[in-house]
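S.K.: Attaching a predicted model along with its sequence, questions to come.
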Amino acid sequence: MQRLTILLSLLFLLSTSTTFTRGHNITRILGKHPSFSTFNHYLTLTHLAGEINSRTTITICAVDNAAMSELLSKHPSIATVKNILSLHVLLDYFGTKKLHQIREGTALAATMFQATGSAPGSTGFVNITDVKGGKVAFGPEDNEGNLDVFYVKSLEEIPYNISVIQISKVLPSDVAAAPTPEPSAMNITDIMSAHGCKVFADTLIANPEASKTYQDNVDGGLTVFCPLDDPFKAFFPKFKNLTASGKVSFLEFFGVPIYQSLAMLKSNNGIMNTLATDGQKKFDFTVQNDGEDVTLKTRSITAKIVGTLIDEQPLAIYTIDKVLLPKELFKAAPTPAPAPAPEKEVADAPKSSKHKKPSSDVVPSDSPADSPDGDVADQTADDNASVTLYGGRLVAMVLSLCSGLLLL
């Protein structure tokens, strides 16, 4: 009996040495409920599904096909539909139990509409109130306090991760339902100029060919990564030295001819073509996650997305903290030759009394300070290997002990 207890303990240790996590997929969740197929379809069409899947601690207030038909009968643009549906995505977890146990009977929840920056003031918040008779009512902040939308039922709950509930009808909001300008009517340089990218925008305006390329691609989908003013000002002297065609290619390099939300960028890491890509002239960069951040990499520069100016399909404009340098126009700095290794002293050689002490200001070439990441590559490799080896030894040790106990 004692051996069995030890064996079970060891097996428990082995089973808990690795943890597994599972993300959610709103498309699959709603796919189990045919009466919500229209709502599900428009979450995908507006790219909100990707945004939802990239978040945790979230609540989706879904409406059935009849409610969606009423909304669509007004023929809103796809951008307006996105605003309305983003108001139905609460950035907090509200399961059935929590809805009926709201402190002081009411709560104010931020929504994805508020997070986009498209909602002025607090119009992107939703009031949730536990009313008499066990009902829970919902109402946007710009609805003059009217609470005429009610909780119907829970569709699926993954506690504290995602809750998908049905509400009785579409949340009424004049702000979210307001007509949005057609993409071609948007002035992308005005948007950039008003939000910290004026130097880049002015440079683009001054180049009619590149400017036209941007504007021609808006309707079909366009993502722009505009450098902030300070880094672009510092770079501008180099820009002026480019040839005329080089200037066009350089400016077009910051645009991508498809719409990419931030969630899509996070889930679609890899090489991305640009407006400047043309056959042998690749003019591409690599999108890569860095924790919660999204970075853009060329051979010599890594820039980080630091802000969102607009994200309304089919147009997204993000700010980046550095100026990307395409390898087709800028050569990467040559790697410095390694310093010669110091000559080894002969063990029995007499030491001169006039031997100079090395200056404390000189840093050896193999010092960790020379590593771009602050770590010596060999040391990092050894550390990683030791972790892997330790895990392997743990499993081997547990299995060996189990085998030994069974043979006793």
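M.R.: Thanks, I have the structure now.
S.K.: contacts, neighbours, all on C-alpha from now
M.R.: Fine.
S.K.: Touching, residue 255 and residue 222? I think so.
M.R.: Yes - in this structure, residue 255 is within contact of residue 222 by C-alpha atoms under 8 Å, at 6.9 Å.
S.K.: joint contacts of the two?
M.R.: Taking C-alpha atoms under 8 Å, 6 or more residues apart in numbering as the contact rule, residue 255 and residue 222 both touch residue 214.
S.K.: Tell me which residues touch residue 223, please.
M.R.: Contacts of residue 223 by C-alpha under 8 Å, 6+ apart are 255, 256, 257, 258, 259, 260, 315, 316, 317, 318.
S.K.: would you list the residues you listed in JSON lines and tack on secondary structure and neighbour count?
M.R.: Below are the contacts of residue 223 laid out as JSON lines (DSSP: H, G, I helix; E, B strand; the rest coil; neighbours: other C-alpha atoms under 10 Å):
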{"residue": "255", "secondary structure": "strand", "neighbour count": "23"}
{"residue": "256", "secondary structure": "strand", "neighbour count": "23"}
{"residue": "257", "secondary structure": "coil", "neighbour count": "24"}
{"residue": "258", "secondary structure": "coil", "neighbour count": "21"}
{"residue": "259", "secondary structure": "coil", "neighbour count": "24"}
{"residue": "260", "secondary structure": "coil", "neighbour count": "23"}
{"residue": "315", "secondary structure": "strand", "neighbour count": "25"}
{"residue": "316", "secondary structure": "strand", "neighbour count": "24"}
{"residue": "317", "secondary structure": "strand", "neighbour count": "23"}
{"residue": "318", "secondary structure": "strand", "neighbour count": "22"}
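S.K.: ok, second structure coming up, stack it against the first:
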Amino acid sequence: MATTPVSLILLSLFFSLSLHAQAQAPKAPAPAPSGPVNLTAILEKGGQFGTLIQLLNKTQTFNQIENQLNSSSEGMTIFAPTDNAFSNLKSGSLNGLTQQEQVQLLQYHMLSKFYTVNNLLLVSNPVPTQASGKDGVWGLNFTGQSNQLNVSSGMVEVQVNNALRKEFPLAVYPVDKVLLPEELFGVKPPTASPPAPATKETSSGKSSPKEAAAEPSSGKNSAGGRKVALGLVVGLGLVCMGILS
């Protein structure tokens, strides 16, 4: 029985030493949160997207992309035209666009959802772009099979190349042609000629006084005709009376 208190003391001492050792042991560092997606760095690393970077900066579309990536749970998909794609455009194509139209052109290359190549092979066409709205459909069509994917704007069709990035929330696919939307670059319908001015009428449905003055009065003509006929009859009567007398 005398050994029981000693055992309790030793057990308490061992327990205290264990707690002290755990407190002194260094804690494993928590995993660092993933930083924001840097689209500029992705394009610069690709090495052939200088014109696209300039347009994104000029139109401040970079800000829109960052805001969406930070606020949306759907992610985003971007089709990035290469420098050669822009240089192959008809001369003046970009300079002929207003600032707002340049923004719409860039938004036409963006989908408001993260898509893999396999996802895009299964979508229902046309897929709305970020340029879609009250000004038109602004959709893209995707066709292909296996790992080959083509994207078409209706005016331009191009194969989608290997992704610059394909991790959620952002997928970036290079394209060798600028996707031209019909809403901006399609043939505009001819402007309709204005309709011919209608004849003015008064509230009673009759012609205006000027028009009435220009028209001959049928009433006056008929009255004048009756006077002439009466005069002929009277004259003829007088002649007959002279002969008889």
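M.R.: The structure has been received and is ready for your questions. Everything numeric in this text was worked out from a predicted model, so none of it was measured.
S.K.: Quick check: TM-score for this pair?
M.R.: The TM-score (TM-score structural alignment, normalised by the length of structure 2) is 0.57; 156 aligned residues with a C-alpha RMSD of 2.5 Å.
S.K.: if we can go back for a sec, for the contacts of residue 223 of structure 1, which one is nearest residue 387 of structure 1?
M.R.: residue 260 (37.1 Å; C-alpha to C-alpha).
S.K.: Structure 2: which residue goes with the closest one?
M.R.: With TM-score structural alignment as the criterion, residue 260 of structure 1 lines up with residue 115 in structure 2.
S.K.: ok, for that match, nearest residue in space, not its chain neighbours?
M.R.: residue 77 (6.1 Å; C-alpha to C-alpha, 6 or more residues apart in numbering).
S.K.: mind checking what the one you found lines up with in structure 1?
M.R.: Checking TM-score structural alignment: residue 77 of structure 2 goes with residue 223.
S.K.: what's the mean gap between the helix or strand harbouring its match and the aligned bit of structure 2?
M.R.: Element membership of residue 223 of structure 1 [criterion: DSSP states H and E] is strand 222-227. Compared with structure 2 after fitting, strand 222-227 of structure 1 deviates on average by 0.5 Å (mean C-alpha distance after the TM-score superposition for structure 1).
S.K.: and the helix or strand that that strand is followed by, what other elements does it pack with?
M.R.: Using DSSP H and E, the next helix or strand after strand 222-227 of structure 1 towards the C-terminus is helix 229-240. Under the contact definition 3 or more C-alpha pairs under 8 Å, 6 or more residues apart in numbering; DSSP states H and E, helix 229-240 of structure 1 sits against helix 198-205.
S.K.: So for the helix it packs on, what gets flagged as buried?
M.R.: 198, 199, 200, 201, 203, 204 (16 or more other C-alpha atoms under 10 Å).
S.K.: In structure 2, what residue corresponds to the first one?
M.R.: Using TM-score structural alignment as the criterion, the counterpart of residue 198 of structure 1 in structure 2 is residue 50.
S.K.: What is the burial count for the nearest residue to its match once chain neighbours are set aside?
M.R.: Distances taken as C-alpha to C-alpha, 6+ apart place residue 83 nearest to residue 50 of structure 2, at 6.4 Å, with adjacent residues excluded. For residue 83 of structure 2, the count of nearby residues is 19 (other C-alpha atoms under 10 Å).
S.K.: swap in the one 5 residues further on?
M.R.: The local packing of residue 88 of structure 2 (other C-alpha under 10 Å) involves 11 other residues.
S.K.: go on, residue 242 of structure 2?
M.R.: Residue 242 of structure 2 - counted by other C-alpha under 10 Å - has 8 other residues nearby.
S.K.: Check residue 84 of structure 1 too.
M.R.: 23.
S.K.: And residue 14 of structure 2, by the same measure?
M.R.: So residue 14 of structure 2, with other C-alpha under 10 Å, has 12 neighbours.
S.K.: returning to what we had before: got a list of what the residue nearest to residue 50 of structure 2 touches?
M.R.: 48, 49, 50, 51, 52.
S.K.: And it, how far from residue 232 of structure 2?
M.R.: 100 Å (C-alpha to C-alpha, to the nearest Å).
S.K.: Equivalent analysis for residue 102 of structure 2, please.
M.R.: Distance from residue 102 of structure 2 to residue 232 of structure 2, by C-alpha to C-alpha: 88 Å.
S.K.: So the two - more neighbours on which side?
M.R.: Legend: neighbour count by other C-alpha under 10 Å for residue 102 of structure 2 and residue 232, higher for residue 102 (20 against 10).
S.K.: Quick one: map the more buried one onto structure 1.
M.R.: That one, residue 102 of structure 2, aligns with residue 247 by TM-score structural alignment.
S.K.: Its match falls within a strand, correct?
M.R.: No - read with DSSP: H, G, I helix; E, B strand; the rest coil, residue 247 of structure 1 is helix and lies in no strand.
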